[in-house]
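S.K.: Sequence first, then the predicted structure, then my questions.
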Amino acid sequence: MNDISNPVLRGFNPDPSIVRVGDDIFIATSTFEWFPGVQIHHSRDLVHWRLAARPLARAAQLDMRGDPDSCGVWAPDLSYADGRFWLVFTDVKRYGATTVNGAKGVSLRDFPNYVVTCDRIDGDWSDPVHLNSSGFDPSLFHDDDGRSWMLNMLWDHRPGQGRFAGIQMQEFDRRTMALVGEPTRIFRGTERGFTEGPHLYKRDGWYHLLVAEGGTGWDHAVVMARSRTLSGPYTVHPDGAVLAGAGRKQGAITRAGHGDLVELADGTPWIAYLCGRPLPGRERCVMGRETAIQPMRWDADGWLRTLAGDARPDPSPAAPPLPAAPWPARLWDGHFDGAQLPEEFQWLRTPFPDRLFSLTARPGCLRLYGRETVGSLFEQALVARRQTCFRFTARTCLSFEPTSFQQAAGLIYYYNSTKFYYLHISTDEGIRLLQLMVASPDQDNILLDVITPLPPGPIELRLDVDGDALAFAWRPSAMAAWQHLPRTYDASILSDEVTCPGLPNFTGAFVGMACQDLSGAAMPADFSTFLYEEGDGRSVPVD
């Protein structure tokens, strides 16, 4: 029997919701401002996982233009009832501020919650139905009496109320797709605070409520409470946290929290939970929050615990006794020869990708149309994939002939509008130039360095990441030697832990391609290749 290597969903994949339907196990995770919305991965043995669907893919389902950084789709919950899948999620439209000039203020936030359904994970999901907007992290509980209930955390913006006001519950009518009756607050949380991410289960006559607490950083934790009646009162688990990485800022798996339970066919409980992998020697998680899984146990007192009873995340739990079920390899050679964007890529916010890119305008190339600035909350021609390991190389070859200093295209290493590195081609006074744009919370402005004039023709751009070391290089053709930029940069700024005060940081680092045209002329750039290669122990730069 093989061990599972946690995290099982590497790179930015937070807030897991897990469900089993027969022999199939599915995990849904948050995508925040990245489109299409929600990632659903599929496994039959808990070892091998594949991306099965991104269900929120139409303008009628999701339009995040204008959503701030780290807003958009939060904490989807995936369940199964009446022969179909149910997905509830939040589309956060405003994050709000808690302080103004150092003084505490009212934190007004918008949290509309929706439900969509489908009879197949990879099918055409329904248009969303709005349920409420009272808080985030919605979930559905389908009781054994045929009734369903929606839970979400309750947001309280009133000064002095602590914002995280506990967990509320309201009946959900699956037939009419509507909430009925009045909401009831069933749990106010523990002294850890930041009570969110509710999930409800029924076992041996007990209702078990699982929540995330402690905030989504180093003190994150999974907490449970139970009651004989659905509406409570709920008694908190005698051990405190069921799972936590609190205080362990170093190690293979930290920041453990926001979990969800699934029961295998043999009755074994497993928990899926978010976690972080800090850079060695640094308290920074450039890959953001990822998803791990491990087995649990129900003890004689009726409470859930880790197998070791220590509430610690397990980096390598033993796999369950299920038949091995590897998926066929999905190999992409890095060339844009197809009519569809390779599955590893996403873009930002807009449900109208045809305005951002085309795979048919110039066959064999991904054409990006120059749109708004890097960091725009509306229409940004940026196509990228997740960073999934500490050491990697990414490179691309592009053809781009800008006619204005307002036009740029190139290779981008991106977290959000305040944190990115962008090696790109532009022009100034008729001279085509290679430039590096850097945004970091450590500086007041976005910096732009002119690197060198460029020869005509296609240009290859490359970046190498080795832990927190980042190096750039370029060359005019595949036969030429790489020209390295003289500096090594700090990759660790593209992490949750490096932030401007008051801004949310809930995603992770991406690497990809971008194109801007601030004149509004939509000057295109054609990318013929994009290669992402995980490292082999090398140090940057690499020749």
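M.R.: Alright, I've got the coordinates. Numbering: from 1, shown residues only.

S.K.: Could you use CA atoms for every contact and neighbour count after this?
M.R.: OK.

S.K.: end-to-end on stretch 59-73?
M.R.: Using C-alpha to C-alpha, to the nearest Å, the gap from the first to the last residue of stretch 59-73 comes to 14 Å.

S.K.: Below is an additional structure, to be compared with the one above:
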Amino acid sequence: MKIQNPVLPGFNADPSFIRVNNTYYIANSTFEWFPGVRIHESQDLVHWNLLPSPLSTTTLLDMKGNPSSGGIWAPDLSYADGKFWLVYTDVKVTEGPFKDVQNYLTTATDIHGPWTDPIKLNNLGFDASLFHDQNGRKYLVQQTWDHREYRHPFNGITLTEFDTKTMKLKPETARNIYNGDDVKLVEGPHLYQINGYYYLFAAEGGTVFTHQEVVARSKTLDKLSFEGEPDGPFITNMDTPDFYLQKQGHGALVDTPEGEWYYASLVSRPWNHATESSHDPRGWSTLGRETSIQKVEWDDQGWPRIVGGHGGQVEVDAPKGAIETKAPKDHSQHDDFDSDKLDLNWNTLRQPFTEKLGTVGNGKLTLVGNHSLSSTFDVSMIARRWQAFNFDAETKVKFDPQRYENMAGLVNFYNDKHYSWIYITRDEERGPVIEIAQNDNNNYTSFLKDHAIQIPAGTEYVWFKTLVRKQSYTYAYSFDGEDWHEIPVELDAAILSDDYVLQNYGGFFTGAFVGLAAVDYAGYGQTAEFDYFDYQELPDPDREKEVHPNQAG
């Protein structure tokens, strides 16, 4: 068997990677999307299955009003003392001199839950992980934030002892163990105890095309005792601009029962418009930051090295003796909404799916119109990740808008300032109509305007479809589900990427979603009824020519 990278396609960033007996788990960031923390499991590192998210209640995670790309940053999953430990950060402020965060801990004896009520740890910095020392002590390891304008904001890696009797940190033990190197932006720390050394893995360079992972080691956990790996970095694509995989860095290490070593890292697969250089801009990563797995060997000086060179490989040998895991062949999804619970692929923004947003079951999804898609509060939308460059998604909707403030339809969404959709609304003179609109950095454009498509009298249902083809996408409609009309409005998919948003402001870290939404910003709660949702992935004709040669260098 071969590991095909990325192993977790579509927005699955900042992997925390562990093994419990013969089973591997990866936990990923979810930012403002609910439920919090995405977990997959595998027994072969090749095929992965999605598990229920642990942060599924507002007791464990309350993100109402969080900014886009706030929320859950870099969770850390570990296993010790017969239970799973999950450390997670809820980021409340993303812009400006401060990063107001809260770090929490929850535990469970079963990966499926239930998870204990959260324990507050500290607010010192983000990307916190829990290290279980072989001597029985435990430590929180975390990026440290510094608001002072005359210092670099990424102020090294702090280690603080955790008292398992009181289940609290001991702040008097806090010390800086590593400052990184001149690349700076040191974050995402994980500690390991291997062959008499403490090894610290940490990310640097920002989670963009200059991203990298470095390794340092020490015999002790004393202040600033760690020395960096010679001939580093451990992994990066900064100097492999033509390779299929980019941005590799932040991640975690695991060993196999057979004594092999693997490293799970975030990764992106940018593409370019035909009119652009492939180096500048390096590209647009509409699938967000995904997860790759690389094989690791140890050199004769005891330093870890990526097999094939620090740029990584697209195809990686699976572990010896791996137990083949059954999993779907791709991430296509059909949902008839028969269950009274949303499928695991669905996410909502910042809060759980409750009757305030809608109901599901008995063959339909009902959404209650609330705030606009530009809100950070009550947004009646369910959405799932883009997990392929090419796919078709469609739905069937019944909606009787009474005002132009009433809208319901099919959405392609990045964040509150970057999205588009095809929807039913009401024109004062012509009644119900179909419109396409895009929000591009808060510049909202209605494309059809006075030529919005009038819905014939007596029409009960309207079918919507989006056709995503890597660099661009379109929308189509039907009044019978068979005769489709593609609307000649071609939209640039790059607008739904981290790389595009970063041109304008802030740090943004998610990826494109497709979903269903209803809006009634007049405040009367107009409802929309969706009959089904279908997401079908299509082959990527560019993949084969892009992945060879397999090795980056």
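M.R.: Thanks, I have the structure now. It should be emphasised that the depicted structure is a prediction, and the values quoted were computed from it without experimental measurement.

S.K.: contacting residues for the residue opposite residue 538 of structure 2 in structure 1 once aligned?
M.R.: Matched to structure 1 by TM-score structural alignment, residue 538 of structure 2 sits across from residue 535. Applying C-alpha atoms under 8 Å, 6 or more residues apart in numbering, we find residue 535 of structure 1 in contact with 390, 391, 392, 393, 466.

S.K.: which one in structure 1 is aligned with residue 125 of structure 2?
M.R.: Under TM-score structural alignment, residue 125 of structure 2 pairs with residue 135 in structure 1.

S.K.: What's the local residue count around that match?
M.R.: Residue 135 of structure 1 has 26 neighbouring residues, counting by other C-alpha atoms under 10 Å.

S.K.: if I look at it, how far off is residue 196 of structure 1?
M.R.: Taken as C-alpha to C-alpha, the span from residue 135 of structure 1 to residue 196 of structure 1 is 9 Å.

S.K.: Overlap in contacts, the two.
M.R.: 152, 153.

S.K.: which non-adjacent residue is nearest residue 445 of structure 1?
M.R.: residue 439 (7.1 Å; C-alpha to C-alpha, 6 or more residues apart in numbering).

S.K.: what's near enough to touch the one you found?
M.R.: 417, 418, 419, 420, 421, 445, 446, 447.

S.K.: Give the aligned equivalent of residue 198 of structure 2 in structure 1.
M.R.: With TM-score structural alignment as the criterion, residue 198 of structure 2 matches residue 207.

S.K.: what's near enough to touch its match?
M.R.: So residue 207 of structure 1 contacts 200, 201, 226, 227, 228, 229, 230 (C-alpha under 8 Å, 6+ apart).

S.K.: which element is residue 499 of structure 2 on?
M.R.: Residue 499 of structure 2 is located in helix 498-501, with elements delineated by DSSP states H and E.

S.K.: same for that helix, what does it pack against?
M.R.: Using 3 or more C-alpha pairs under 8 Å, 6 or more residues apart in numbering; DSSP states H and E as the contact test, no helix or strand touches helix 498-501 of structure 2.

S.K.: which parts of that helix are buried?
M.R.: Buried residues in helix 498-501 of structure 2, counted by 16 or more other C-alpha atoms under 10 Å: 498, 499, 500, 501.

S.K.: thinking again about what came up before, out of the contacts of residue 207 of structure 1, which end up buried?
M.R.: 200, 201, 226, 227, 230.

S.K.: Which of these fall in strands?
M.R.: 200, 201, 226, 227 (DSSP state E).

S.K.: Identify the residue spatially nearest to the second one, adjacent ones excluded.
M.R.: In space, residue 201 of structure 1 comes closest to residue 208 once its chain neighbours are excluded; the distance is 5.1 Å by C-alpha to C-alpha, 6+ apart.

S.K.: how close does that neighbour sit to residue 143 of structure 1?
M.R.: For residue 208 of structure 1 relative to residue 143 of structure 1 (C-alpha to C-alpha), the value is 12 Å.

S.K.: Identify the contacts common to those two.
M.R.: residue 202.

S.K.: of those two, who's got more company?
M.R.: residue 208 (25 against 14).

S.K.: Now the helix or strand the more buried one falls within on structure 2. Mean distance?
M.R.: Residue 208 of structure 1 belongs to strand 206-213 when elements are defined using DSSP H and E. With mean C-alpha distance after the TM-score superposition for structure 1, strand 206-213 of structure 1 departs from structure 2 by a mean of 0.5 Å once superposed.

S.K.: Nothing else from me, thank you.
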